[in-house]
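Engineer: Next one to model:
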Amino acid sequence: MKDSPTTGHNDAGPSHGGTGTDLAAPEGTALENRFANPGLPAHRFRTTDTDPKAARNAERQVSTIFLLSFIGTVVFLVGYFALPIEDDKSLGRLQLSTLVLGLGLGFAIFCIGIGLVHWAKTLMPDHEQVELRHDIRGTDEDRRDATNIILDGVEESGVMRRTVIRNSLIAALGILPIPAVVLFRDLGPLPGTVLRESLWEEGVRLTRDPDGTPIRAADVTFGSVFHVIPEGLAESSHPIEEKAKAAVLLIRIQPEDVKPIESGMINQADWSYGGIYAYSKICTHVGCPVALYEQQTHHLLCPCHQSTFDLTQHCKVIFGPAKRPLPQLPITVDSEGYLVASAGFPVPPGPSYWERGVSE
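Structural biologist: Down below sits the predicted model:
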């Protein structure tokens, strides 16, 4: 008995989860004829596509949103200059300034985003298109076509003929970068001599951080570590900035544990007092606080990137990305037995920057 050329099982195969290979059968096959291409759905026109009055209303709405963004940026600028925190360092002023700046800038960026979305949804063409795949590198003709598509897109967007939208968007985007420029002002002055100078100078007492209590040499025992700031730091006009340059670690070790100064180095023989050494607390890599001291090895460690400085070799770098030793602060004692600086740092503390000399 011959098998039927077409069985019910075979007919039902594709409709019961046929593979992608089955659906990609060559043209002219029965399988291809079985599934007609549904094509694109009928295009649904928007109100703004058919009603010029609605299009004008949408255009005014987009322009209004962009102008609101402009106002938000103005609010930021007014708040920045009208609520300076340098004159009033209270918590209330800081909170008010942060609120005004955040709301102003956030509202400006939000309105630009909403305006662009509303513009695209209501006024830019939304016709469905089919684009066939092609080689990554097209022919010169294809490349010219791509350029024409971009130019057509500019034309279809209406940016050249909808002058109200275009000009309001230019105004909103033009003023938006100003807050960033203004905020650069808070990064501080250009290096110049500012980074070379600190509150340390001859006769300035070493005091405990943070209470500012002066330190007697007799109070520094072997193996002890003091976090030190210069006397009068709290009274300076910029205490945070000054502390970032003047923070010091004070450590006492046996003088015989310190190796002789290598030839070619600055003469630091008289910069310590009875085995008491003072070194900048600011890592020479990227400025993290060097606050970890291994008493047995006399190593100072930076917790950020593991730069290690050997106190017995005048804080020479023995491991990690830092390239320069920690600057040493020359110290001595005054007539009352308190530790004082005998001079400022010989080189700028902290990480390298472009105005440093080769020897620094």
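
Engineer: use CA for all of it now, contacts and neighbours both
Structural biologist: OK.

Engineer: Show me the helices in the stretch 1-150 of the chain, by range?
Structural biologist: For the stretch 1-150 of the chain, applying DSSP state H, counting those that start in this stretch gives helices covering 8-12, 20-23, 30-34, 47-50, 52-82, 91-122, 140-157.

Engineer: To check against the first, give me the structure of this:
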Amino acid sequence: MTDNNTDNGNGNGSEEPRERVIGTPTGGGDALVAGKEEPHRKHEGPYLAEETHARPEETQIRGEKIAAVWFLIAFLAGVGFFVSYFSFAPNAANEPVIADPATAQLANALMGGTLALSLFAIGAGMTVWARQILPHYEVASPYDELPSPPKEKSSFSEFFMRSANESGFTKRPLMRRTLLLAMAPLGLAPIVLLRDTGPAPRDTLKSTLWEDGLHIVVEGTGRRIKAEDLSETGGMISALPEAHDGDHGLSLDDQAKTVILLIKMDPDDFGPQMNQQRLDWTHEGIIAYSKICTHVGCPAALYERTTHRILCPCHQSTFDASNGAEVVFGPAHRPLPQLPLRVDNEGYLVAAGDFSSPVGPTFWDAEVKN
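Structural biologist: Sure, this is the predicted structure:
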């Protein structure tokens, strides 16, 4: 919008016209010139708008058809996502069909491309809807005291249905049906993708290699441990379960789950959390805890004998060894699991069972053993 100004700013009053954008100051420092108010912006109330603000009927019909085409494309792309997903899904034996990187790359491209096309088509259809079907007026209302008066509350349903009709959602069945059709695959996609998270955790995931009668050996040497090896109060040994006969040692995964701290304490120092069952899991003040921090799985390898504190150096989670390895500081939320102990006929320390609770911050794998 422009404005013809006869004053060229030299003060001689010549009528030399020039164009100026409305809203910009004149050369002589005059006040800003406001644009002319448009008739369609006048309203009598907060929810009223003149029908002349609606798009022409032919424009709405054309917009409905274009939006319906975009929504149909979105639906087909959503179906394509499911087809590409199940084409590369694991078979009945839970073995992946994808056997080489090139096939995996193709699968990712197909699934990502069809999902992106579906989202883009829905966005394009909504844009056409907004530009060619929705009315183009502005509604303004001053802030009122809360709560709303009864008259305004009773008029809400009428206002809601009027807005729904103006939006074209109830008036344009082709667009509405194709939109709902396009949204159906996207609504099901997250449910299908949950199968990639693996099976739900079961009780079998809570067990480790520790079992009753399994000997405890020094980590790194494989030497069995006797109770007298920890005769000094405050002594600490990092230990593992002994590999079964014929095994070539424990895997790194098994070591990470089964490594323990053996700590020698004065039985009089045990705290109130050490109930009779936990005390029965000790032997002459020797207690065993998982070495894996329950925060993010770092090794809690530091022990302070004067305070009986076990410290994880990664994020400073601190556990009280004298009180069931309860958390006394740091981000960890669970105590370290305790391993029940006893001695065999030869005086060697052996496990009396598995840990009292799951090891680490969570289950580290989703393999379910049959």
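
Engineer: TM-score of the superposition?
Structural biologist: Once the chains are laid over each other, their TM-score by TM-score structural alignment, normalised by the length of structure 1 reads 0.61; 312 aligned residues with a Cα RMSD of 5.2 Å.

Engineer: Deepest in the core, which of the helices of the stretch 1-150 of structure 1 is it.
Structural biologist: helix 52-82 (a mean of 19; mean count of other Cα atoms under 10 Å).

Engineer: helices or strands up against it?
Structural biologist: Counting contacts by 3 or more Cα pairs under 8 Å, 6 or more residues apart in numbering; DSSP states H and E, helix 52-82 of structure 1 is packed against helix 47-50, helix 91-122, helix 163-175, helix 178-184.

Engineer: Make TSV from those helices and add distance to residue 268 of structure 1 to it.
Structural biologist: Shown next, in TSV, are the helices and strands packed on helix 52-82 of structure 1 (distance: least, Cα to Cα, whole Å):
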stretch	distance to residue 268 of structure 1
helix 47-50	81
helix 91-122	45
helix 163-175	54
helix 178-184	39
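
Engineer: contacting residues for residue 80 of structure 2?
Structural biologist: 111, 114 (Cα atoms under 8 Å, 6 or more residues apart in numbering).

Engineer: and the gap between it and residue 286 of structure 2?
Structural biologist: Counting by Cα to Cα, to the nearest Å, the gap from residue 80 of structure 2 to residue 286 of structure 2 is 62 Å.

Engineer: mind listing the strands for the stretch 201-350 of structure 2?
Structural biologist: In the stretch 201-350 of structure 2, the strands defined using DSSP state E, counting those that start in this stretch lie at 216-218, 236-241, 260-264, 286-290, 302-304, 309-311, 318-320, 326-329, 338-339, 341-343, 349-351.

Engineer: With mean neighbour count and distance to residue 195 of structure 2 added, can I get these in CSV?
Structural biologist: Converted to CSV, the strands of the stretch 201-350 of structure 2 look like this (neighbours: other Cα atoms under 10 Å; distance: least, Cα to Cα, whole Å):
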stretch, mean neighbour count, distance to residue 195 of structure 2
strand 216-218, 22, 39
strand 236-241, 23, 35
strand 260-264, 25, 34
strand 286-290, 27, 32
strand 302-304, 17, 40
strand 309-311, 23, 38
strand 318-320, 24, 37
strand 326-329, 18, 35
strand 338-339, 25, 34
strand 341-343, 21, 40
strand 349-351, 24, 37
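
Engineer: Return the distance of the counterpart of residue 190 of structure 2 in structure 1 relative to residue 116 of structure 1.
Structural biologist: Aligning on TM-score structural alignment places residue 190 of structure 2 opposite residue 180 in structure 1. For residue 180 of structure 1, the distance to residue 116 of structure 1 equals 22 Å [Cα to Cα].

Engineer: same deal with residue 257 of structure 1?
Structural biologist: From residue 257 of structure 1 to residue 116 of structure 1 the distance is 69 Å (Cα to Cα).

Engineer: Residue 287 of structure 1 too?
Structural biologist: According to Cα to Cα, residue 287 of structure 1 and residue 116 of structure 1 sit 42 Å apart.

Engineer: Over in structure 2, tell me which residue corresponds to residue 300 of structure 1.
Structural biologist: Aligned by TM-score structural alignment, residue 300 of structure 1 pairs with residue 310 of structure 2.

Engineer: So that match is in contact with residue 301, correct?
Structural biologist: Yes. Residue 310 of structure 2 is within contact range of residue 301, at 7.2 Å (criterion: Cα atoms under 8 Å).

Engineer: from the middle of its chain, how far away would stretch 197-207 of structure 1 be?
Structural biologist: The chain centroid and the centroid of stretch 197-207 of structure 1 are separated by 33 Å under Cα atoms, centre = their mean, to the nearest Å.

Engineer: cool, and stretch 340-357 of structure 1?
Structural biologist: On Cα atoms, centre = their mean, the centre of stretch 340-357 of structure 1 falls 27 Å from that of its chain.

Engineer: Not counting its own residues, what contacts that stretch?
Structural biologist: Residues contacting stretch 340-357 of structure 1 (Cα under 8 Å, 6+ apart): 191-192, 195-206, 245-246, 271, 280, 282-287, 326-334, 360.

Engineer: Report the buried residues of it.
Structural biologist: Neighbour-count burial for stretch 340-357 of structure 1 flags 340, 341, 342, 343, 344, 345, 347, 348, 349, 350, 351, 352 (criterion: 16 or more other Cα atoms under 10 Å).

Engineer: Perfect, that will be all.
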